[in-house]
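In: Give me a model of this one.
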Amino acid sequence: MNLLIVEDTPSLLMSLDRHLRSQGHTVDLAADLGTALSLWRSEPDRFDVILLDENLPDGLGSTLLAEVRAAGNDTGVLVLTARSQVHDKVHLLDVGADDYMTKPFEFPELDARIRSIHRRRQQKPSGLETFGPLEFDRSQSIFWAAGEQVQLRHKEAQLLEAFVDAKGAICTKARLIQKLYRLDDDVSENAVEVHIGRLRRRLADHNIRIETIRGVGYQCHV
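Out: Next comes the predicted model:
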């Protein structure tokens, strides 16, 4: 899994880093709220789980949590807190945390809670749309194949959603740019080509082909 650890105590941050890397995870570190926000904003779909300290030198970890949830992002969040009051824990869960651990804690329990969060986030909901061999949860822009979630970055999922809506018709580059970017973004057509290339690689094992219609756009065949 890709993890973001947000913790301002250097010894605990390094200890978490060493342990979680030893478990095979990819880890990014932030010792303050500003760094954590920058890492998340730069690539909001990168992380599977965020380990989030509540008390940081420049603010509260729940500020990041609230921004993640306000953006509709489904990243798992495990809050690490020294606070033991029930109302503090209730507040964190209400803001959108998946779980919390009170410091100090043991690594085996931490590992189990990370796995539990990841499993819950991977569970397939009911009432999905179908798109060829894929199933699609439109509310969260998540795709599934053979019971497993297809790992897509945010813009890759947006592209695939555009192809779902097109129902086999050609999607022009202009339409895809409109889907992926805001009106005030300075975007080249090459940016769409990069995301199309990545999406093709993601779908290579699912018998879905994206054809380039020269001078027009793209057509998805399922």
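
In: can we go C-alpha only for contacts and neighbour counts from here?
Out: Noted.

In: Need the residues that contact stretch 3-23.
Out: The contact list for stretch 3-23 (CA atoms under 8 Å, 6 or more residues apart in numbering) reads 25-33, 36, 47-53, 56-57, 61, 107.

In: how about the strands in this protein?
Out: With strands called from DSSP state E, the chain shows them at 2-6, 26-30, 49-53, 55-56, 59-60, 76-81, 99-102, 129-131, 134-137, 142-145, 148-149, 171-172, 209-213, 217-221.

In: The first one to strand 26-30, inter-axis angle?
Out: If I follow you right, that is strand 2-6. 20 degrees (axes from the mean of the first three to the mean of the last three CA atoms, to 10 degrees).

In: likewise the last one?
Out: Between the axes of strand 217-221 and strand 26-30, defined by the same axes, to 10 degrees, the angle is 130 degrees.

In: One more, please, to line up against the first structure:
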Amino acid sequence: MRILLVEDDAALRLGVARGLEREGWQVDVLSDGEQAMSGGLQGGFDLCILDLGLPRRDGMEVLRHWRAQGLKAAVLLLTARDELSDRVRGLDAGADDYLVKPFDLPELLARVRALKRRADGRVEEVLRLGPLTLDLAHKELRHGEARVALSPREWALTEVLMQKAGKVVTKESIVSRMSTWEADFSENSVEVYIHRLRKHFAPLGVAIRTVRGFGYVLELQESGGDAGAAATS
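Out: Okay, the predicted model is just below:
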């Protein structure tokens, strides 16, 4: 997938670009709205990540121009404007999703993956494992009808595990997916967050099993088994 990133903050632009490239995507970068007016229409992009607060031309103006000129690529807005009216204006102008600054890189990557699934025609936005339901569109984890509260990093790790439920997810792939532009997500951090998720999931009948030397498997607890043993075996 080829992505255009339009962001005037150099540090943020570099960090986001590196995170996207770690996912295996090709990334082109621009730093102001004037460049983006024409640049977004010339590259054959699959997705555009567009900051609203750009110099020279406002991101909203860029977005309207793109859509008026027939741009079909999905557009994810980055905005420091947390007012509902601004978000509505962006969606009405043709954006497919938005993310309010400051944000964690894993959340941005999750939204990019969701937009890619839609573009690929895979519109299923709900992952299920037994009593757990992960709604990717609304960012909710539910156990039956009850909502399970997770931090942004816990959410990102849950998405990684549920996408491959029943299969081994390597520690290296988790580190890659969870790292931010500020710091790498270390293997020790993986263990910390796995431990936190086990505490969330054990009462819900779901275990995270360690496959030593390989990684982790998210699976249903065996009927009648001990929750603690299932989570740490």
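
In: what would the strands of the first structure look like in a markdown table with distance to Arg121 of the first structure and mean neighbour count?
Out: Listed next are these as a markdown table, based on distance: least, CA to CA, whole Å; neighbours: other CA atoms under 10 Å:
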| stretch | distance to Arg121 of the first structure | mean neighbour count |
| --- | --- | --- |
| strand 2-6 | 14 | 22 |
| strand 26-30 | 18 | 17 |
| strand 49-53 | 10 | 24 |
| strand 55-56 | 26 | 18 |
| strand 59-60 | 24 | 14 |
| strand 76-81 | 7 | 24 |
| strand 99-102 | 12 | 18 |
| strand 129-131 | 18 | 15 |
| strand 134-137 | 13 | 21 |
| strand 142-145 | 11 | 20 |
| strand 148-149 | 9 | 15 |
| strand 171-172 | 31 | 18 |
| strand 209-213 | 28 | 15 |
| strand 217-221 | 28 | 19 |
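
In: Need these in JSON lines (columns: distance to Gln123 of the first structure).
Out: As requested, those are exported to JSON lines (distance: least, CA to CA, whole Å):
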{"stretch": "strand 2-6", "distance to Gln123 of the first structure": "18"}
{"stretch": "strand 26-30", "distance to Gln123 of the first structure": "22"}
{"stretch": "strand 49-53", "distance to Gln123 of the first structure": "15"}
{"stretch": "strand 55-56", "distance to Gln123 of the first structure": "31"}
{"stretch": "strand 59-60", "distance to Gln123 of the first structure": "30"}
{"stretch": "strand 76-81", "distance to Gln123 of the first structure": "13"}
{"stretch": "strand 99-102", "distance to Gln123 of the first structure": "16"}
{"stretch": "strand 129-131", "distance to Gln123 of the first structure": "16"}
{"stretch": "strand 134-137", "distance to Gln123 of the first structure": "11"}
{"stretch": "strand 142-145", "distance to Gln123 of the first structure": "10"}
{"stretch": "strand 148-149", "distance to Gln123 of the first structure": "8"}
{"stretch": "strand 171-172", "distance to Gln123 of the first structure": "31"}
{"stretch": "strand 209-213", "distance to Gln123 of the first structure": "26"}
{"stretch": "strand 217-221", "distance to Gln123 of the first structure": "27"}
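
In: just the helices in the second structure please.
Out: Listed from the start of the chain, the second structure has helices (DSSP state H) covering 10-22, 33-39, 59-68, 84-92, 105-119, 152-163, 171-178, 187-201, 227-232.

In: and of those helices, who's closest to Leu129 of the second structure?
Out: Shortest distance between Leu129 of the second structure and the helices of the second structure, using CA to CA, is found for helix 152-163: 7.3 Å.

In: Read off where the closest one ends up in the first structure.
Out: With TM-score structural alignment applied, helix 152-163 of the second structure matches no range in the first structure.

In: Need the residues that contact that helix.
Out: 104, 106-107, 110, 127-129, 134, 169, 174, 178, 193, 196-197, 217-218.

In: which two from those residues end up farthest apart in space?
Out: Maximum distance among the contacts of helix 152-163 of the second structure (CA to CA): 25.5 Å, for Asp104 and Leu129.

In: related to what we said a few turns ago, between the contacts of helix 152-163 of the second structure, which is nearest Val206 of the second structure?
Out: Of all these, Leu218 has the smallest distance to Val206 of the second structure: 7.3 Å, by CA to CA.
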